[in-house]
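*Asks:* Sequence first, then the predicted structure:
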Amino acid sequence: MGSVETPSLHRAEAPLPVLSKLGNPNVPEGLDVVKTASTWLESFAKYAELGDADGVLSLLVNSSFTSGIFKPEVADIPEPTSSDVAVYWRDVLALTWDFRTFESTPKIKQFLADRLAEAKITGVQLQKDAPPQLQRPYPDLAWIQVVFTFETKVGLCSGIARLIPFPGPNKDTLDWKACAVFTGLDDLKGFPEKVGSLRNREPNHGKWEEARRKEMSFEGGDPTVLIIGGGQSGLEVAARLKALDISTLVVEKNKRIGDNWRTRYEALCLHDPVWYDHMPYIPFPPTWPVYTPAKKLANWLEYYAEAMELNVWTSSTVLSATQDAETRIWFVKVKQSDGTERVFKVKHVVIAIGFKGGRGYIPTYPGMDTFKGQILHSTQHDRALDHAGKKVVVVGSCTSAHDISVDYADHGVDVTMFQRSSTYVMSTKNGIPLLLGSLYSEHGPSTELADKINASFPNLFMAGMAHRVTKLIAEADKETLDGLHKRGFRTNDGYKDCGLILMVWAKAGGYYMDVGGSQYIIDGKIKLKNDSQIQSFTPDGLKFEDGSTLLADVVVFCTGLADPRHAIRSIFGDEVAERSKPVWGINEEGEINGSWRDLGYKGMWYMMGNLAMCRFYSKHLALQIKAMEEGIFDGNRYTAAE
């Protein structure tokens, strides 16, 4: 392979180890990838097992580069130079008890000095079902992916390193250094999940039903963990905790498990493919459609709770939760379906009430009280036919706005979409294969391995890759995007020009994964207004800042969800809500705020995410709780400075 010239880089691409930055090394086609990876890993194992931080550092790229991409005080990404090559180490509970990404040699050096020897690493070896691979995601990028396993004093762990080539001291030799290392906790030593060969092997003749009734009722005492919310996030954490033999109760306000999906608007369908959405322990069957209708998912969640024997109280509400200042025990008052109240004393409360608490956000405008029509949030909307013969304005231009507008158009309802700001648009047809296809597809790796590989890319590093794939998707979607622009629909390239993935992490919204709605706008089946902002409501509709008006009988706000701390406030009170950590959004290290770990109070946790996020991170939340319950957690999270 000869040298590859790289055109000028976008600022998001600054961390990428493009070959021109590395001295245009010649990577031979016949490279012995396994030997190269094994040689590097043998050295890594030697230094890691000795606790030799400097030795481990010698195997990594030496770089002081920091991108600053996620620093709130920095509006723009620094201009890349011809020599910037970043180095990263992401750790998920393996060497720390937190979710951390360390960028630059000085930060990694400090991290290793503080944590490497303490971890007592042993047993480093290649993962047998994931042989090293030479990967060429783009012509100017090349790395060897090395998947390995190891042990610490408390856990069974896995790691992934990406080795990049530098010209060696002699002609035709290469010096391979890691530009990114991932270490993650898989299991706690001595406390394996009760699955597979560790499942219950005793026959049960006539006693199962009564035993389940007693377990569900908690007649004999309190659970260790109480989960607020029985959607996918609550159920997946409950399943993980059950596998770790931790007594858990899920409290769900709805009448049935799955009602959080079952009662949403009729047209709702998942836009993530089935391979990405499997749940822990029970994957979707091979006959399952690629895109799951919401009501079908609702029924699956109900089945999942029953099949996993999860303890769920439906039609029940958590009224309050307070913590004893000395014991740190939580007193949680629950109102049951029959109206009786019970106070549980639990060590852990997991808040699993959906993205941002699941509460719809409706902005306030003058004149709303004078409007003669109906004002709804998308979470309150049901069917398009409920508004047959009426004029509808849908405020918003992202996923729910498109779904609902298409449903109205399909049923002959006069619908206008009001676009407040630009939207990132990506077709699922072209975007999903480019974003997920190598990991989550019919012929991809196992879900467990795919999740680890996916998690091994720090978001700081992912930004450059995301920018590149965003351009490829836009090229594939050019006809659709051009059609939208001709209609006046405003689009953007996503957060920091990096498309969908960082939009999800940073904002949990602001995008539309096009499954056909864009064509409705192009064809005029969905009317569009976006030339002025809403000034006020009138008795008959909306008035805009430029003086124009829009008649409406119904206004549906597809304007996202409120801050999850509003929901926390209603249960835990003002003080806890104000002092709890922010939930969602990206911190300076590129890690997600608040989710999957404590919220600043002992035993108070927040679980949220799509099905894939919940599948992966539910295990890490459960492992943290198990480590605390078994006295394994030493109290030192090694958390990033607030």
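*Replies:* On my side now, so go ahead. Given the structure is predicted, the values throughout are model-derived calculations rather than measurements. Numbering: from 1, shown residues only.

*Asks:* From here on, just use CA atoms for contacts and neighbour counts.
*Replies:* Noted.

*Asks:* what about the helices in the stretch 351-500 of the chain?
*Replies:* Remark: helices assigned in the stretch 351-500 of the chain by DSSP state H, counting those that start in this stretch are 399-410, 428-436, 447-455, 459-476, 478-487, 499-507.

*Asks:* and the ones you listed, which is most packed in?
*Replies:* When the helices of the stretch 351-500 of the chain are scored by mean count of other Cα atoms under 10 Å, the highest mean neighbour count falls to helix 399-410 (a mean of 23).

*Asks:* what packs against that one?
*Replies:* strand 391-395, strand 414-418, strand 511-514, helix 517-522 (3 or more Cα pairs under 8 Å, 6 or more residues apart in numbering; DSSP states H and E).

*Asks:* can you list contacts of that helix?
*Replies:* Here helix 399-410 makes contact (Cα atoms under 8 Å, 6 or more residues apart in numbering) with 265, 267-268, 378, 383-385, 394-395, 414-417, 511-513, 517-518, 520, 525-526, 558.

*Asks:* which among those residues end up buried?
*Replies:* Taking 16 or more other Cα atoms under 10 Å as the criterion, what is buried in those is 265, 267-268, 378, 383-384, 394-395, 414-417, 511-513, 517-518, 520, 525-526, 558.

*Asks:* In the host helix or strand of I571, which of the residues would be classed as buried?
*Replies:* Secondary structure assignment for I571, by DSSP states H and E: helix 564-572. For helix 564-572, the neighbour count (16+ other Cα under 10 Å) marks P564, R565, H566, A567, I568, R569, I571, F572 as buried.

*Asks:* Dump those into CSV; add distance to I160 as well.
*Replies:* Output for these, formatted as CSV (distance: Cα to Cα, whole Å):
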residue, distance to I160
P564, 33
R565, 35
H566, 38
A567, 38
I568, 37
R569, 40
I571, 41
F572, 40
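
*Asks:* Pick the one among those residues closest to W605.
*Replies:* Closest approach to W605 among these (Cα to Cα): I568, at 11.0 Å.

*Asks:* could you say which helix or strand contains the residue nearest to the closest one when sequence neighbours are not counted?
*Replies:* Among residues not flanking I568 along the chain, A577 sits closest, at 5.7 Å (Cα to Cα, 6 or more residues apart in numbering). Using DSSP H and E, A577 sits within helix 574-579.

*Asks:* Remind me what that helix packs against, helices and strands.
*Replies:* Counting contacts by 3+ Cα pairs under 8 Å, 6+ apart, helix 574-579 is packed against helix 564-572.

*Asks:* A further structure is provided below for comparison with the first:
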Amino acid sequence: MSQHPFDVLIIGAGVSGIGMACHLRRACPGRSFAILERRQAIGGTWDLFRYPGIRSDSDMFTFGYNFRPWTGGKVLADGAAIKQYVTDTAREHGVTRHIRFQRAVQRAEWSSADKCWTLTVRDEASGNTETYTARFLIGCTGYYNYDRGYKPDFPGEADFRGQVVHPQHWPEDLDYSGKRVVVIGSGATAVTLVPTLAEKAAHVTMLQRSPTYLMPLPSIDKVTLALQKVLPEKVAYRLTRARNISIARLLYERSRRSPKAMRRLLLAIIRRQLGGQVDMRHFSPDYNPWDQRLCVVKDGDLFQVLKSGRASIVTDRIERFTETGIRLASGTELEADLIVPATGLDLQMLGGVAVSVDGEPVVMKDKIIYKNVLVEGVPNAGMIFGYTNISWTLKVDIAAEYLCRLMNLMDRRGHQVVVARDTENSRGEETILGSLDAGYIKRAADRLPRQGTHGPWKSNQNYLEDVKVLRFEPIEDGYLEFDGVRTRVGQGRAAGVLAPLRSALFGT
């Protein structure tokens, strides 16, 4: 059993883990660190998912890191391009050599006596067990189970004579040319799959239990291309980010404050896209905008294939699978050679790692999150958890910056241990994913940490507010305990009201 001591250990080499490591290299250059990645490549989600047409559901100018511009005019990038972007970022910032691939973290144990974390890690290639120790632990694993996606137990599934393929486990050699395909679902995966499969399949049916709000988005940003011709690359990038952050925030806030007006607007946009050729009942959800995520339709491609007849959409419930397809509650039968259950994710925190503090297991559903970065009562541990209403990476950047600020302050003051303490009984019942009403969140309610009812324990999903809190407010705010001593509120808050806004929009 080999020993590997580090200052910082990062779990996961996806978008979050690479972003965190790059910020460490920039802000804490003398600190030793390693990234433990279970897979054989960089990319996380963008290495795992291989289904046809996989792409970003957020614009790339806000999805890109604030320290490395996403260039070109492409708004929605495919999975391979995103993986390459993350891989290139790791290489350019000297992070790749710090990654230990095929390392599955099984346990993470904090010892107050030793003031460090001990991780039990399995080398997936050799089967050997390794031990890593670190002063600080940062989880960058996202929030879903990489081993399996969510799929209901469909009655009669064993009777079906065709193939059933979940998007999370798409075979690279799967040939669907000339086949009748049914895609079950109405979320981002289904919206992406249907028009792509329709290019080769005989026919594709999108089968949904209920509609989702959709928003067409052009794949090329002509305004950005024009800016890039006359402005320096970084300036054009910052201006585009500022515009897109503002638009995304406006859409979200208007949806929460004026849901009826936003519903009318979104449905009017879809009605215009469909041109009266497809029944609008398939696009009229029974919930308010942003009660669930808004799905982006690249260049309106889904609407185009529906109008062309190469694909169709059905809103109904599944009674059972049959030998030749699916029988619906209405009595209709959908014939299929291939069924794709795009039915969602199976949520899992910290990649399923068993975490304990001084021998006591950490039960995440009993914990609240401080500033959406630190877990209450868990020493020297951070968690990078992105946004659900705008680009994930916006939160990665500012959360990583905060953790670097925190570790640098501890070094300057000679502190060895920091822990967030809730002395006000702030725990609420809402999970850290907030008010989203999606099925995958409801199913995982017993696995997700909670947010508090107020103060730094409350997760507001507001980027501009988080920039102010994480980038500018003092670390010593009265909620953190250093080496067993609760500090008083720090002095010297950032001067001025415009600094946080300027930094949020234009970067550091």
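*Replies:* Alright, I've got the coordinates. As the structure is a prediction and not an experimental result, all values here were calculated from the model.

*Asks:* name the element D88 of structure 2 belongs to?
*Replies:* Counting by DSSP H and E, D88 of structure 2 is part of helix 79-92.

*Asks:* Pull up the aligned stretch in structure 2 for the longest strand along structure 1.
*Replies:* When structure 1 is parsed with DSSP state E, its longest strand is strand 174-188. Under TM-score structural alignment, there is no match for strand 174-188 of structure 1 anywhere in structure 2.

*Asks:* what sits up against the helix or strand just after that strand?
*Replies:* Downstream of strand 174-188 of structure 1, the first helix or strand assigned by DSSP H and E is helix 208-217. Contact with helix 208-217 of structure 1 is made by L249, E309, N311, V312, W313, as judged by Cα under 8 Å, 6+ apart.

*Asks:* Please state the offset of the helix holding A577 of structure 1 from the chain centre?
*Replies:* Its chain's C-alpha centre and that of helix 574-579 of structure 1 lie 25 Å apart, by Cα atoms, centre = their mean, to the nearest Å.

*Asks:* That helix: which residues count as buried?
*Replies:* For helix 574-579 of structure 1, the neighbour count (16+ other Cα under 10 Å) marks V576, A577 as buried.

*Asks:* Pull out the buried members of the contacts of helix 208-217 of structure 1.
*Replies:* L249, N311, V312, W313.

*Asks:* from these, which ones fall inside strands?
*Replies:* Reading strands off these with DSSP E, I get L249, V312, W313.

*Asks:* Closest to V56 of structure 1 out of these?
*Replies:* L249 (43.9 Å).

*Asks:* aligned partner of the closest one in structure 2?
*Replies:* In structure 2, L249 of structure 1 lands on A34 (TM-score structural alignment).

*Asks:* check contacts around that match.
*Replies:* Going by Cα under 8 Å, 6+ apart, A34 of structure 2 touches F6, V8, L9, I10, H98, I99, R100.

*Asks:* Output these as JSON lines; include the columns distance to D291 of structure 2.
*Replies:* Shown next, in JSON lines, are the contacts of A34 of structure 2 (distance: Cα to Cα, whole Å):
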{"residue": "F6", "distance to D291 of structure 2": "42"}
{"residue": "V8", "distance to D291 of structure 2": "37"}
{"residue": "L9", "distance to D291 of structure 2": "36"}
{"residue": "I10", "distance to D291 of structure 2": "32"}
{"residue": "H98", "distance to D291 of structure 2": "40"}
{"residue": "I99", "distance to D291 of structure 2": "38"}
{"residue": "R100", "distance to D291 of structure 2": "39"}
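
*Asks:* For T105 of structure 1, grab the count of nearby residues.
*Replies:* The number of residues packed around T105 of structure 1, counting by other Cα atoms under 10 Å, is 21.

*Asks:* how far away is it from L112 of structure 1?
*Replies:* 10 Å (Cα to Cα, to the nearest Å).

*Asks:* thinking again about what came up before, hmm, who's touching the helix holding D88 of structure 2?
*Replies:* 14-15, 18, 22, 42-43, 46-47, 49-50, 53-56, 68, 96.

*Asks:* can we see that at 7 Å?
*Replies:* With contacts defined as Cα atoms under 7 Å, 6 or more residues apart in numbering, helix 79-92 of structure 2 is touched by V15, I18, I42, G43, W46, D47, I54, R55, S56, T96.

*Asks:* those strands in the stretch 101-250 of structure 2, which residues are they?
*Replies:* Counting by DSSP state E, counting those that start in this stretch, the stretch 101-250 of structure 2 has strands at residues 103-111, 116-123, 129-139, 163-164, 180-184, 203-208, 214-217.

*Asks:* Please, which helix or strand holds the most far-flung residue of structure 2 relative to its centre?
*Replies:* Centroid-distance maximum for structure 2: G331 at 37.9 Å, with Cα atoms, centre = their mean. Using DSSP H and E, G331 of structure 2 falls within no helix or strand.

*Asks:* now for it: what does it line up with in structure 1?
*Replies:* By TM-score structural alignment, G331 of structure 2 lines up with G547.

*Asks:* again, but for G19 of structure 2
*Replies:* So, by TM-score structural alignment, G19 of structure 2 is matched to E236.

*Asks:* Is that match in a helix, a strand, or coil?
*Replies:* Recorded secondary structure, E236 of structure 1: helix (DSSP: H, G, I helix; E, B strand; the rest coil).

*Asks:* Just the strands from the stretch 401-508 of structure 2, written as ranges.
*Replies:* 418-420, 427-431, 450-452, 480-482, 485-486.

*Asks:* and among those, the most buried is which?
*Replies:* Buried most deeply of the strands of the stretch 401-508 of structure 2, by mean count of other Cα under 10 Å, is strand 450-452, with a mean of 26.
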